[in-house]
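Participant: just coords:
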């Protein structure tokens, strides 16, 4: 092939071994059926990115001896590894330096089908860059929200990624965690580079597959806490009832040596039934991954791939223990991708052009009510709210629609290798352009009524003055005059008999809301463009391999010229390509700029109050607590991470590959907020952003993988410490938007904190020790198994509870009493260590040549261990052993 003419033998040999050995390779042996895979991967120019290492036929595992810090998971690894929903993040979480979110093991996530969040090298989940065939699918609108399945007034909760990528459509996954090349930018964690299947890998083929998982097949742990902490509904604790189904269809047709087409669709749905207000209710989730790809090879151009993707997500849900709260979430991604490459006299030219549109919308009740739990509003008695708060909650957060459009063009040139100054040089240079726009629409104000007041005055009853939505007048079985006649015409409430009669005659008690939180209608339309240039010179001299890289970025929001050096070096200790000592010093600039630009225009909630005179309700008026906030991003530097990495990688003839790494990140110029107590002339309190935030992470990792006959084994262990701080900011209702306030409880002490502060606490509580091990075996031609186990050490975390905490605001008006709002309570709790084991069994039966049926079973939490997501002293439910069963027809 033309694009391989300038490549030298060591690079070609490395590429061939690299793609065939993961994880089912046998050292020197190269199987005939893998020839197409070998050619295809070398066609994509992966060879040019590998280090020039002399390979003597040893096993090449998940990590190869190279300076770049990356792991490669091929289709064999994906098939063999036990899986639950099948999202690729489940696989990535098995690699060193990667942490799975705490919520991934909870009972609430068991029935869900969305991707669990991951953190790479101590970064926040949204600081990792996700790419599929060159198309970025990061959510830049509200990436800090913990789950796309919850809702709040100002967020649809679209999650870190704009779509959930099922592993059934994936050919390979490359994960970069340190010494990341200069061609990658807009991240401060890691890079996840996903390649979809290609018709040139397997030729003419197709498959139909079905998998299912049901709650009745699983086991559960019902945890009863200490008597003092047992909730009133603890005796009624039950796991959710659900059914999950996964249908996959794939067709690949290679018409000739030039043309091929692939069609793939993966459909997953989950129906969840759970108790809400002691009534069984059902929610439904659906997720689709579909693509059609046309591929062209070795004609007027060496490589051309045209792909159309459609990956919608929908959730029909409700707010637990909230009446009349049904809402619908719609999200997902649509993308058009054009990738083409050609070998020219100037070098190997590779260009990727893509357009994507992701949407995240919510339809639901416009207003949220927190009624007092009294006559006529008693349903809150069926919910567990703790001992102090007695509310009956109703409604939702209104409609909100967000659309994100992205155009990305990236082009690079691999210059043919040449020798200069007694050194071999491989130069890769290129540029990237990204244009992104976001439209966010809320068509009407949404009210959160959260300051209920009870009135008991039979002689002067409450007059709602026409307000029927947020005020309730007393209603009786018989009128008070008739009832009073039974006691001589008047009531004496000091008489227990008369008081009881009055209470039994009351159908609805009088109450109203004295203040409300207003989330105003808004129409935001923001855009951002970013330009980048990058160059890397891969040098080979004596026993040294050096990657000297530089990346330049500019965006039209912060308007900073950012220069990021990427320097890494490898020393071949024994000059045989088997033992490599590595070091690196790199800078990575963050990329969550679009979400900051949205915040700059976003209108946060404000307060309104209404007085009452002689039991007659008055109209709504602006509160002294305006709550009119705006963010200010002026003259800020771009946050970045400086990385120092040290490593030792060793490949053996008989015992596989070993690697030891130390990765240190210093987070600098991080965004932080300063107090905003004064109201400016335009009526807003400006939250001024500074670069005073700091942070750090360090990680020690050891990894090993090997192949012995039909057995593939791998293992890794990591110890990490993460820290984040923002000492210049204290949160209270006067300087923080109310929707960003929560209540944090640590022992007997509690305080209001912002969501950003809470995220810092959770970062500082990160798990220090994580270990993974895997064992994949082909016992027979028709029988294979895969076993994986994960150990996660004990750690502290900020855990959300079902409780609410009353929080006093400044006076609404000069004659008003101090009002209160109710904040969600998070508690510091210790999460005990846990070990999770998964097992995969596959039986393949070929009944006609070229046609076979595969039966598959995936078992998560094989030994029915506790996940420890319910902490000591508290009540709850934990998932135990769970089963996925499936069958596929392949032809």
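Facilitator: Looks like it arrived, so ask away. Model, not experiment: these values are computed from the prediction.
Participant: when you work out contacts or count neighbours from here on, use the C-alpha atoms and nothing else.
Facilitator: Fine.
Participant: how close does residue 559 get to residue 529?
Facilitator: Here the criterion is CA to CA, to the nearest Å. By it, residue 559 lies 10 Å from residue 529.
Participant: and those two? which has more neighbours close in?
Facilitator: Set residue 559 next to residue 529 and count neighbours by other CA atoms under 10 Å: residue 529 wins out with 17 against 14.
Participant: A strand includes that one, no?
Facilitator: Yes - assessed by DSSP: H, G, I helix; E, B strand; the rest coil, residue 529 belongs to a strand.
Participant: please report how far it lies from residue 553.
Facilitator: As defined by CA to CA, residue 529 lies at a distance of 11 Å from residue 553.
Participant: residues contacting residue 349?
Facilitator: Contact analysis of residue 349 by CA atoms under 8 Å, 6 or more residues apart in numbering lists 341-343, 411-414.
Participant: if you set the cut-off to 7 Å instead, what comes out?
Facilitator: Contacts for residue 349 were tallied using CA atoms under 7 Å, 6 or more residues apart in numbering; they are 341-343, 412-414.
Participant: do residue 189 as well
Facilitator: Residue 189 touches 120-121, 123, 127-128, counting by CA under 7 Å, 6+ apart.
Participant: relative to residue 777, which of those is nearest.
Facilitator: residue 120 (28.7 Å; CA to CA).
Participant: doesn't residue 311 lie inside a strand?
Facilitator: Yes - inclusion of residue 311 in a strand is indicated when three-state DSSP is applied.
Participant: distance of it relative to residue 332?
Facilitator: 5 Å.
Participant: let's bring in a second one:
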């Protein structure tokens, strides 16, 4: 059946859909009958600025994309790469948007915006562990916009205009749609589950799945997406768009011989009012409330529940005035977001199995009875932002046409991090002395059975930070005969790094024949990154934890005493802003009735943060500082070809990339226990882990084919084929090698060796793979005002077995089913 459906798509020709075209043929589609998708291009001038891709609302609605989040939609574009664990069979119940790398940048180096103002999280976007002592998981986006309310999605992967800053990767600019002029709406529901999914697991993975007691292996899950959309016109010149969507997942897991449900819930409530207040003024005001909550538990423990909360609220306003002299576009926003852990307990106990603490006998380990949690952690971000852009009407000067744009951006970001009370991790229970005496109210012992001899104390603290930023830009689009030049300059400064950064932008294109058939493009640009609140908040934590111990003296349990040991403190100061220098060259050519686009992009990333490792001092702390000695480079060749007919569209693209890094990754700056700063062996040499070749978001070759077909009987189909080449993964071999004497870490007080071995890393070749996804949609009208739309989505249509690492099998064939009632 699958092959017959594919044949139907391929027969009869192909269509056209391309993100970087100079000229686009436009056709009128009856969207009430045919559910087509397209990537729109605005006009010739915009398209010649290579690197811009505009995805319309129809592709957001119709692309086979599983969870159908904003970043899921970016997979159709060249120059965009996903995490190797994207689509993992082990975590099928998760609902958060995937992270993406654009033009070789790290996934947290992108700039996200919604309706002209930012949407980036300045907390810790790299922390993904839900089980960390010191961290709370975050995401690169503050809020996750629902594709249901988007009109278009613009992605810049190179030659980014001067109006954007604060990135060294790419720009993802989402625009919400304007309310409709007629009252209309829809109820919708989509679902999938484990019984609709094929898994390709080895024997060990099957055992892990069957006996799974934590969220890293999710044998069963049920996902549901449901909501409502309403377009409510009030007058001819004013209307409202109201939308609510909830994504919910239930994940049953084992715990102490029984089963408990973990849940994930993401909500997106959106209301937007739009009005034409005069012949030349329009006003948009929107409210977004998009919380996320995950309910978890620590495996095989009692009193073990905790919640992870994220997302937040945003209010945005935009005023646009368009007159003969040009336009003035002003955007304002207030945003609040949070990353929190709310734990049932602030103490974690690893009890020995004794008569009163015997529930551990029902676990597979049967060695400990565990209890409690790691306590509450709170991170909050409060943002005020104002942007204004003035575009002057085109004018002529000295034989050239000019279109000048200038703008100003102001922002104030406040961050707060808090552990409201001390948390404790109790280990090393003593059971060989049942006659000890102690305070009967001490919760860390059981009289006559056991007491803990060691604990880690995580002190309560509160840290606050604020970053104020200012940016100004000026650009001009200059046209002379067949040549167009776009010089620009962006100047930015913040009060944290205290640098004034000048980012020149320049791109050009030449219409070789003056017909639009052959256009040569090029560009030279600089992009500056952004400061993260996590840097300042990290400094405010002070000592992250301390170790304590106790024993008995004359059968009396002694008070807790400091146990020594070594820890790391962090200093961020006197640093330059990381930046990326880019040059590009490209060709846009009419070919075979469609458009061929060829691009080369090269970037050199400089002043990236690199670790300057300090020595341990008498206070037990190692003071590490950070320099700008890090650097990385990236090269990419991308070719796209597409064509569109009235009933069919096709887009094919192929990308090659190569990157090298010599800088510490942001995650290593913040990761718990500094584990990624340790030395490792690779090819008989010692490296810091961050110095090893990049092992994620780094497939050398990636190819995509998007095919859209309008079928009879009010049906449509979209097929998406992706291919990823093999690549070399650098992985931990699970073996260790002894460190040289000078590299061994010692306790600064006692001289005791704390670390004498380092992990040995090795190179493993990961195989290439391809995957096809298919989505079928149909519409059943009921009179002139009502219709029912159904869709069937098949991810990994041919059930290809894919393994991107030893521990990452991807999903086999998975079905999604949905229905929408429209009125």
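Facilitator: Looks like it came in fine. Being a predicted model, the structure only gives us computed values, none of them experimental.
Participant: can you give me the TM-score here?
Facilitator: Superposed pair, TM-score by TM-score structural alignment, normalised by the length of the second structure: 0.86. Supporting alignment: 790 aligned residues with a CA RMSD of 4.0 Å.
Participant: which residue packs closest to the aligned partner of residue 225 of the second structure in the first structure, ignoring adjacent ones?
Facilitator: Under the alignment (TM-score structural alignment), residue 225 of the second structure pairs with residue 246 of the first structure. Excluding its sequence neighbours, the residue lying closest to residue 246 of the first structure (CA to CA, 6 or more residues apart in numbering) is residue 268, at 4.3 Å.
Participant: before we move on, what about residue 415 of the second structure?
Facilitator: Among residues not flanking residue 415 of the second structure along the chain, residue 381 sits closest, at 4.6 Å (CA to CA, 6+ apart).
Participant: residue 294 of the first structure contacts residue 304, correct?
Facilitator: No - judged on CA atoms under 7 Å, residue 294 of the first structure makes no contact with residue 304 at a distance of 8.0 Å.
Participant: between these two, who's got more neighbours?
Facilitator: residue 304 (23 against 19).
Participant: check which element follows the strand of greatest length in the first structure along the chain.
Facilitator: Looking across the first structure with DSSP state E, the single longest strand is strand 685-708. Using DSSP states H and E, the next helix or strand after strand 685-708 of the first structure towards the C-terminus is strand 711-725.
Participant: in the second structure, point out the residues matching that following strand.
Facilitator: With TM-score structural alignment applied, strand 711-725 of the first structure matches the range 648-662 in the second structure.
Participant: with stretch 80-99 of the first structure instead?
Facilitator: Stretch 80-99 of the first structure covers residues 62-81 of the second structure once aligned (TM-score structural alignment).
Participant: please point out which parts of the matching stretch sit buried.
Facilitator: Residues 62-81 are the ones in stretch 62-81 of the second structure that count as buried (16 or more other CA atoms under 10 Å).
Participant: so which residue is smack in the middle of the second structure?
Facilitator: residue 99 (2.7 Å; CA atoms, centre = their mean).
Participant: now check the first structure for the residue matching that residue.
Facilitator: Using TM-score structural alignment, residue 99 of the second structure pairs with residue 117 in the first structure.
Participant: which residues touch that match?
Facilitator: The contact partners of residue 117 of the first structure, by CA under 7 Å, 6+ apart, come to 100-101, 125.
Participant: ok, residue 201 of the first structure next?
Facilitator: With CA under 7 Å, 6+ apart, residue 201 of the first structure has these contacts: 36-37, 40.
Participant: same check on residue 730 of the second structure?
Facilitator: 695, 761-764.
Participant: need those residues in CSV (columns: secondary structure).
Facilitator: Shown next, in CSV, are the contacts of residue 730 of the second structure (three-state DSSP):
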residue, secondary structure
695, coil
761, strand
762, strand
763, strand
764, strand
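Participant: filter those residues down to the buried ones.
Facilitator: Neighbour-count burial (16+ other CA under 10 Å) applied to those gives 761-762.
Participant: between the contacts of residue 730 of the second structure, which sits nearest residue 678 of the second structure?
Facilitator: For those, the nearest to residue 678 of the second structure is residue 761 (12.4 Å; CA to CA).
Participant: so for the closest one, what's the nearest residue that isn't a sequence neighbour?
Facilitator: residue 732 (4.5 Å).
Participant: so that neighbour is in contact with residue 760, correct?
Facilitator: Yes - in this structure residue 732 of the second structure lies within contact range of residue 760 using CA under 7 Å: 6.2 Å.
Participant: same drill for the two, tell me which one is more crowded.
Facilitator: Taking residue 732 of the second structure and residue 760 together and counting by other CA under 10 Å, residue 760 has the greater number of neighbours (21 against 15).
Participant: mind listing what the more buried one touches?
Facilitator: 680-682, 732-733, 735-737.
Participant: and the gap between the aligned partner of residue 518 of the second structure in the first structure and residue 562 of the first structure?
Facilitator: Counting by TM-score structural alignment, residue 518 of the second structure lines up with residue 579 in the first structure. With the distance defined as CA to CA, residue 579 of the first structure ends up 35 Å from residue 562 of the first structure.
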